[in-house]
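Asks: From the sequence below, what's the structure:
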Amino acid sequence: MVLVKSEVLGAPCWLSLMARDLEAAERFYSAVLGWRFRRGAMGQVFSVAELDGVPVAGIGALAGELAVPVSWMPYFTVDDADAAASRVRERGGTVGVGPVSFPPGGRAALVSDPEGAAFGVWEGRVLAEWRVGDGEAPAWLELHTRNAFDAAMFYGEVLEWGQDTHDGAGSCEVSYEEDRVVLRNDGQAVARLNSGPVEEAAPKPQLRPRWLVHFKVPALEPAKAAAVEHGGGVVEGTGWGDGHRLTLRDPDGGLFTLDESTRAG
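Replies: As a prediction, this is how the structure comes out:
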């Protein structure tokens, strides 16, 4: 893997699953998405998932250690994790963990926006090969929130979207398309912020505000069958599905969405 300095601040830079049982998670996602795994820089409690030799995501057996729910978490680049965490607090968000140091030479914090959607900020070098968004990337991101335009204000200020940066690095740009907000990196859509009905009560936790991670697959049915066979389940009543996408829950309870795409590996 090649680590480089991020040239664009506020851009998605990594996906990570906080799991309880690393080996069980590896078996499940290998069966559903065809990933292969190798141990990462954090040792035996963390592994890197690869598809066709390209890094896609990380899985760490950290949910119990950090006392956080099992969930997929997107990370965004910042020039200063401590300053970004302060901006989160100042704008009504919450800092759950950190900022703390992680190898090799980075700092991260787990935070949430005012609606409760969790995400991470990362200060440090990023993987040159990693991609998310439209086109050939294996995954993309969607924020499900009460008001996408309010959310865009929060994230724009915290992650400095569309702003002049301190050291000459670029920043992501935001465009408004109907009732959605689209985040673009060098013109390519990398995430979408969608307004919609959300619930904070316990009966339907899948409808709480959250960042949804979408993974692209060539066909939904084989992936769905593999998920059910290996202890996962289909999540009904989310309002996110259609004929070309499906939301699943892994055996630990982590939510993710499959998108049928002819560009999937």
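Asks: From here on, just use CA atoms for contacts and neighbour counts.
Replies: OK.
Asks: quick one, what contacts S261?
Replies: Counting by CA atoms under 8 Å, 6 or more residues apart in numbering, S261 touches 216-219, 244.
Asks: Helix or strand: which one has the most centrally placed residue in the chain?
Replies: For the chain, the residue whose C-alpha lies nearest the mean C-alpha position (CA atoms, centre = their mean) is P74; its distance is 2.4 Å. Using DSSP states H and E, P74 falls within strand 71-77.
Asks: Pull the residues that contact that strand.
Replies: Residues from elsewhere that reach strand 71-77 (CA under 8 Å, 6+ apart): 6, 8-19, 118-124, 141, 159, 211-213, 253-256.
Asks: Now, of those, which are buried?
Replies: Under a neighbour-count criterion of 16 or more other CA atoms under 10 Å, the subset of those counted as buried comprises 6, 8-19, 118-124, 141, 159, 211-213, 254-256.
Asks: residue boundaries of the strands in the stretch 101-250 of the chain?
Replies: If you assign secondary structure with DSSP state E, counting those that start in this stretch, the strands in the stretch 101-250 of the chain sit at 106-112, 118-123, 126-127, 139-145, 170-171, 173-177, 180-185, 188-195, 210-217, 233-234, 245-249.
Asks: Make a markdown table from those and add distance to V70 to it.
Replies: Listed next are those as a markdown table, based on distance: least, CA to CA, whole Å:
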| stretch | distance to V70 |
| --- | --- |
| strand 106-112 | 13 |
| strand 118-123 | 12 |
| strand 126-127 | 24 |
| strand 139-145 | 18 |
| strand 170-171 | 30 |
| strand 173-177 | 30 |
| strand 180-185 | 26 |
| strand 188-195 | 22 |
| strand 210-217 | 13 |
| strand 233-234 | 15 |
| strand 245-249 | 10 |
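Asks: Out of the ones you listed, which one sits most buried?
Replies: strand 118-123 (a mean of 26; mean count of other CA atoms under 10 Å).
Asks: Check which helices and strands that one is in contact with.
Replies: When contacts are defined as 3 or more CA pairs under 8 Å, 6 or more residues apart in numbering; DSSP states H and E, strand 118-123 sits against strand 71-77, helix 81-90, strand 106-112, strand 210-217.
Asks: Any idea which of those gets closest to A41?
Replies: For these, proximity to A41 was assessed by CA to CA; strand 106-112 is nearest, at 11.5 Å.
Asks: Now do the closest one against strand 118-123, angle only.
Replies: Interaxial angle, strand 106-112 versus strand 118-123 (axes from the mean of the first three to the mean of the last three CA atoms, to 10 degrees): 160 degrees.
Asks: now strand 106-112: how far from the chain's centre is it?
Replies: Put simply, strand 106-112 sits 13 Å off its chain's centre (CA atoms, centre = their mean, to the nearest Å).
Asks: let's see this one next to it:
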Amino acid sequence: MLTTDYVPGAPVWVDLGTPDVEAAAAFYGALFGWEFRSAGPEAGCYGMFTLEGKTVAAAGPLTEQGVSSAWTVYFHTVDADATAKAVEQAGGTVRFAPFDVFTRGRMAGFTDPTGAQFAVWQPGENKGLDAVTVPNTLCWTELYTTDPAAAKAFYHSVFGWAYEDVPMGGFTYTVVRPSGGGQEASQGGLMGLNDAMLSAGMTPRWQPYFEVADCDAVVATASERGGTVPMSPEDIEDVGRVALLTDPFGAPFAVITTA
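Replies: You can find the predicted model right below:
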């Protein structure tokens, strides 16, 4: 499970790139009870989603040419520059080179060899999200990839991740853990895109999961607020009730009521 005791390679931050920050804030506020607090013009209209005063996510306007609205998962690193070199050596691409975010920390963005985008955060004053795993916060991260073997080799090379392959009704789901972490440290999953997913237009990506008290109620609210539901709520044995959603601007994410 995710915790705020961040270790290298663990999810540490998640933010939304969107063409309409105000409208997106209203959508996610209705879903999760989040409040949006802008960091001001000097931060490029970037701001934090808070829940009971704790930062649980962030959002800002799209800043790269030709990109679509999406959530980005950030992984903890003690050295963003060294991680950038490791990404290139492992066959990934540096989307934007490491840079300092005032005194808050240092960040960089990458694309893995199968086309999924992610980022890293080297903490400064900002150590990461203030709350995870509890209702209406980040609780899991999941990679959809066209080449699970290549993805596993890449992320192991970059972050030292450990994996456990779990058969799940006709396909294999890979559970991800940081280096040296036991089963209780599981932080995400990795799965291959099958033909049906590819035909439906899915492409390699990292996707955040948010814990919710009532999966069906959140899905209903998302539909009423202009979101779409690529996968209606389904029960997964020993996991929970899960749904895949897309916000009004096309950013995919998932919600789960954990078993």
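Asks: where does the TM-score land?
Replies: Laid over one another, the chains give 0.80 as their TM-score (TM-score structural alignment, normalised by the length of the second structure), with 239 aligned residues with a CA RMSD of 2.9 Å.
Asks: May I see the helices and strands packed on strand 118-123 of the first structure organised as JSON lines, with distance to V54 of the first structure added?
Replies: Written out in JSON lines, the entries for those read as follows (distance: least, CA to CA, whole Å):
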{"stretch": "strand 71-77", "distance to V54 of the first structure": "18"}
{"stretch": "helix 81-90", "distance to V54 of the first structure": "26"}
{"stretch": "strand 106-112", "distance to V54 of the first structure": "21"}
{"stretch": "strand 210-217", "distance to V54 of the first structure": "14"}
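Asks: Would you tell me which of the ones you listed gets closest to F154 of the first structure?
Replies: Proximity of these to F154 of the first structure was assessed by CA to CA; the nearest stretch is helix 81-90, lying at 8.2 Å.
Asks: The strand holding P74 of the first structure vs the second structure, average offset?
Replies: Compared with the second structure after fitting, strand 71-77 of the first structure deviates on average by 0.7 Å (mean CA distance after the TM-score superposition for the first structure).
Asks: Give the buried residues for that strand.
Replies: If you call a residue buried by 16+ other CA under 10 Å, then strand 71-77 of the first structure has these buried ones: 71-77.
Asks: That one vs strand 106-112, what angle?
Replies: Orientation check (the same axes, to 10 degrees): strand 71-77 of the first structure against strand 106-112 gives 120 degrees.
Asks: residue contacts, V212 of the second structure?
Replies: By CA under 8 Å, 6+ apart, the contact list for V212 of the second structure reads 32, 135-137, 218, 255-257.
Asks: Can you find the partner of it in the first structure?
Replies: Following TM-score structural alignment, the counterpart assigned to V212 of the second structure within the first structure is V217.
Asks: What separation do you get for that match and E123 of the first structure?
Replies: From V217 of the first structure over to E123 of the first structure the distance is 31 Å, taken as CA to CA, to the nearest Å.
Asks: For the closest residue to S112 of the first structure other than its chain neighbours, give its distance to W14 of the first structure.
Replies: Distance criterion CA to CA, 6 or more residues apart in numbering; nearest residue to S112 of the first structure, sequence neighbours excluded, is A118 at 4.1 Å. In this structure, A118 of the first structure and W14 of the first structure are 14 Å apart, going by CA to CA.
Asks: again with P197 of the first structure
Replies: From P197 of the first structure over to W14 of the first structure the distance is 27 Å, taken as CA to CA.
Asks: And E199 of the first structure, by the same measure?
Replies: As judged by CA to CA, E199 of the first structure and W14 of the first structure stand 27 Å apart.
Asks: A227 of the first structure touches E221, doesn't it?
Replies: No: proximity of A227 of the first structure to E221 does not meet the contact threshold set by CA atoms under 8 Å, at 9.8 Å.
Asks: Between those two, tell me which one has more neighbours.
Replies: Taking A227 of the first structure and E221 together and counting by other CA atoms under 10 Å, A227 has the greater number of neighbours (23 against 12).
Asks: Who are the contact partners of the more buried one?
Replies: Neighbour list for A227 of the first structure: 28, 31-32, 233, 248, 250 [criterion: CA under 8 Å, 6+ apart].
Asks: Which member of the residues you listed is positioned nearest V95 of the first structure?
Replies: Proximity of the contacts of A227 of the first structure to V95 of the first structure, judged by CA to CA, is greatest for D250, which lies at 25.8 Å.
Asks: What sits closest to the closest one if chain neighbours are left out?
Replies: Counting by CA to CA, 6+ apart, G232 is the residue found nearest to D250 of the first structure once chain neighbours are left out, at 4.4 Å.
Asks: And the one you found? What does it align with in the second structure?
Replies: Residue correspondence to the second structure (TM-score structural alignment): G232 of the first structure is matched to G227.
Asks: Could you count how many residues lie near that match?
Replies: 20.
Asks: go on, G187 of the first structure?
Replies: A count of nearby residues for G187 of the first structure, using other CA under 10 Å, gives 10.
Asks: and if you look at E52 of the second structure?
Replies: Applying the criterion other CA under 10 Å, we find 10 residues in the vicinity of E52 of the second structure.
Asks: circling back: S86 of the first structure is nearest to which of the strands of the stretch 101-250 of the first structure?
Replies: Ranking the strands of the stretch 101-250 of the first structure by proximity to S86 of the first structure (CA to CA) places strand 106-112 first, at 10.5 Å.
Asks: what's the angle between the closest one and strand 210-217?
Replies: 110 degrees.
Asks: helices and strands around strand 106-112 of the first structure, which ones?
Replies: Based on contacts counted as 3+ CA pairs under 8 Å, 6+ apart, the elements that strand 106-112 of the first structure packs against are helix 81-90, strand 94-102, strand 118-123.
Asks: Highest mean neighbour count out of those?
Replies: Comparing those by mean count of other CA under 10 Å gives strand 118-123 as most buried, with a mean of 26.
Asks: For the equivalent of A191 of the first structure over in the second structure, which non-adjacent residue is closest in space?
Replies: For A191 of the first structure, the aligned residue in the second structure is G188 (criterion: TM-score structural alignment). Taking CA to CA, 6+ apart as the measure, G188 of the second structure lies nearest to T141, with 4.5 Å between them; neighbours along the chain are not counted.
Asks: Thank you, goodbye.
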